[in-house]
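# Sharing a model that was predicted from the sequence below.
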Amino acid sequence: RIHIMYKYDKDSVEYYLLKHWYYLLMMRKGDIEDNLPKFNKKIGYMINKPQILSLILDIDPLLKKAYLWKENYLDFNEDYTFDTASIRYDELYNELKQMRINEFKDVISFLENWKTEILNSFIYIDERRISNGPIESINGRIKVLMKTSLKYKNFERLRNRIMFCINKNSLPLMTNEKNSHKVEGKKRGKYKKNK
């Protein structure tokens, strides 16, 4: 999008559409609301969001191909099963390679290197697809807790705090033994305020 945008003059309609309405390219086609047309000063007539998307895709055929590929990949990710995903995955990978879009080099290498893992994500267990998202969320919460706590000296307290933050119903300790880390020292006397 940016590469195409800079081909046009900053006062042009194409530049305006690619600069200010780019988020429509990131949305799913079905999620873009079919709102009532509003007058757009730059374009010069009444227009709604699906029509703006259509104008954006008509700017460059390469942009349209990239957008359609993105939509096809998201459809594949939602609709296919482990048994049928492999063939469609190869088709999408070959389509992307044939487009020869420089900005998609990282996506091509990603799809090439992680094919097995991506296809394994289509396996369902208890009516849910396999994902490391939940464990990544827990790891993130632990990292934030460690960062904001300014270091716990007592591991059991740290563990209890983590368990409580992750699951409010968790027990405070796994064992009945409580290890005290109290340091023996001289008792403090009465507090005397200097006047």
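Looks like it came in fine. Numbering: from 1, shown residues only.
# For the rest of this, base every contact and every neighbour count on C-alpha atoms.
Noted.
# In stretch 158-167, which residues are buried?
L158, N160, R161, I162, M163 (16 or more other Cα atoms under 10 Å).
# where along the chain do the helices fall?
With DSSP state H as the definition, the chain shows helices at residue ranges 2-5, 13-20, 23-26, 49-57, 61-79, 82-99, 105-113, 115-120, 133-148, 155-166.
# Most widely separated two among the buried residues of stretch 158-167?
Greatest spatial distance in the buried residues of stretch 158-167: L158 and M163, 8.6 Å, computed using Cα to Cα.
# out of everything not next to it in sequence, what's closest to I142?
Distances taken as Cα to Cα, 6 or more residues apart in numbering place I162 nearest to I142, at 6.5 Å, with adjacent residues excluded.
# Is it correct that that neighbour is in contact with V144?
No - when contacts are counted by Cα atoms under 8 Å, I162 is not listed as touching V144 (10.4 Å).
# Use this one as the comparison:
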Amino acid sequence: MNSREEIDRIVFYSKEDGATSHNLIKAEKLLSNFDSEQIFTFNDLFEFYNIKLHFDNDLFLTKWNKSDKERYNQIIEKTWATLKDRLIKISDQNIEKILNDLGYNYKKNFWELINKLSIYKNISHSTFSDILKDFSSQINYVLPQKNIVQKFNTVIRDFLMTYNNSAEILLSQFEEKK
């Protein structure tokens, strides 16, 4: 698999999503043709992570037998370990390039894992401020991440004071609480 079109990539939306079987059919093809020697991009690894999210929610194709599931799970565990290893190496020096190359469908996953794996600790306030300036739409993925918001609360506040879409974000937060 070379760099695939973003629209063809596998995304996990929710356990009840209607695209689950379609995504699992694509996952089966990807897993059946898996080459452990391949150099994976972040987008490739996030695609495997989204397959992992399907599996973690007990979503499998009914035609898969126990050995298929075990074989596929082994691949997913390997790619998950690789993704974690790559994420842990994120720093001020490389985060903006990674964000720039990351497919739209995986930005939410990116910030969830930056939060969950405490990678935000590797990012300085000035770099985070630059990210918000250069990638302003990221604020929508950052705000639900409690640990990131706690660390960068001042940077986020300062950004939101000048961001054109702040009112929209505040209103959507208000609507969700209602």
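Sure, I can see it. Note that this is a predicted model, so its numbers are computed, not measured.
# Can you calculate the TM-score here?
TM-score of the superposed chains, computed with TM-score structural alignment, normalised by the length of structure 2, equals 0.29; 89 aligned residues with a Cα RMSD of 5.4 Å.
# any chance of the helices of structure 1 in JSON lines, with distance to N40 of structure 1 too?
Below are the helices of structure 1 laid out as JSON lines (distance: least, Cα to Cα, whole Å):
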{"stretch": "helix 2-5", "distance to N40 of structure 1": "19"}
{"stretch": "helix 13-20", "distance to N40 of structure 1": "11"}
{"stretch": "helix 23-26", "distance to N40 of structure 1": "16"}
{"stretch": "helix 49-57", "distance to N40 of structure 1": "10"}
{"stretch": "helix 61-79", "distance to N40 of structure 1": "23"}
{"stretch": "helix 82-99", "distance to N40 of structure 1": "33"}
{"stretch": "helix 105-113", "distance to N40 of structure 1": "35"}
{"stretch": "helix 115-120", "distance to N40 of structure 1": "42"}
{"stretch": "helix 133-148", "distance to N40 of structure 1": "41"}
{"stretch": "helix 155-166", "distance to N40 of structure 1": "49"}
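# how close does S54 of structure 1 sit to L24 of structure 1?
Distance, S54 of structure 1 to L24 of structure 1, using Cα to Cα, to the nearest Å: 10 Å.
# which of those two has more neighbours?
Using other Cα atoms under 10 Å, the more surrounded residue of S54 of structure 1 and L24 is L24, with 19 against 12.
# Which strands or helices does the helix or strand containing R86 of structure 2 pack on?
Assigned by DSSP states H and E, R86 of structure 2 belongs to helix 66-88. Counting contacts by 3 or more Cα pairs under 8 Å, 6 or more residues apart in numbering; DSSP states H and E, helix 66-88 of structure 2 packs against helix 42-56.
# Which neighbouring elements make contact with the helix it packs on?
Using 3+ Cα pairs under 8 Å, 6+ apart as the contact criterion, the elements in contact with helix 42-56 of structure 2 are helix 20-32, helix 66-88.
# now, of the ones you listed, which is deepest in the fold?
The highest mean neighbour count among those, using mean count of other Cα atoms under 10 Å, belongs to helix 20-32: a mean of 17.
# and the angle from that helix to helix 66-88?
Inter-element angle recorded for helix 20-32 of structure 2 and helix 66-88: 80 degrees (by axes from the mean of the first three to the mean of the last three Cα atoms, to 10 degrees).
# helices or strands up against helix 20-32 of structure 2?
helix 42-56.
# now the helix it packs on against helix 20-32, angle please.
Helix 42-56 of structure 2 runs at 120 degrees relative to helix 20-32, counting by the same axes, to 10 degrees.
# what's in contact with the helix or strand just after the helix holding R86 of structure 2?
Next helix or strand after helix 66-88 of structure 2 toward the C-terminus (DSSP H and E): helix 95-101. Residues external to helix 95-101 of structure 2 that are found in contact with it (Cα atoms under 8 Å, 6 or more residues apart in numbering): F42, K107, I131.
# Can you identify the element that follows helix 95-101 of structure 2 toward the C-terminus?
helix 107-116.
# next helix or strand past that next one?
Counting by DSSP H and E, the element after helix 107-116 of structure 2 in chain order, helix or strand, is helix 125-134.
# Output the contacting helices and strands for that next one.
Helices and strands touching helix 125-134 of structure 2, as assessed by 3+ Cα pairs under 8 Å, 6+ apart, comprise helix 153-162.
# Who are the packing partners of the helix it packs on?
Helix 153-162 of structure 2 packs on helix 125-134, going by 3+ Cα pairs under 8 Å, 6+ apart.
# After the helix it packs on, which helix or strand is next?
helix 139-142.
# Next, the buried residues of that following helix.
Result for helix 139-142 of structure 2 [16+ other Cα under 10 Å]: buried residues I139, V142.
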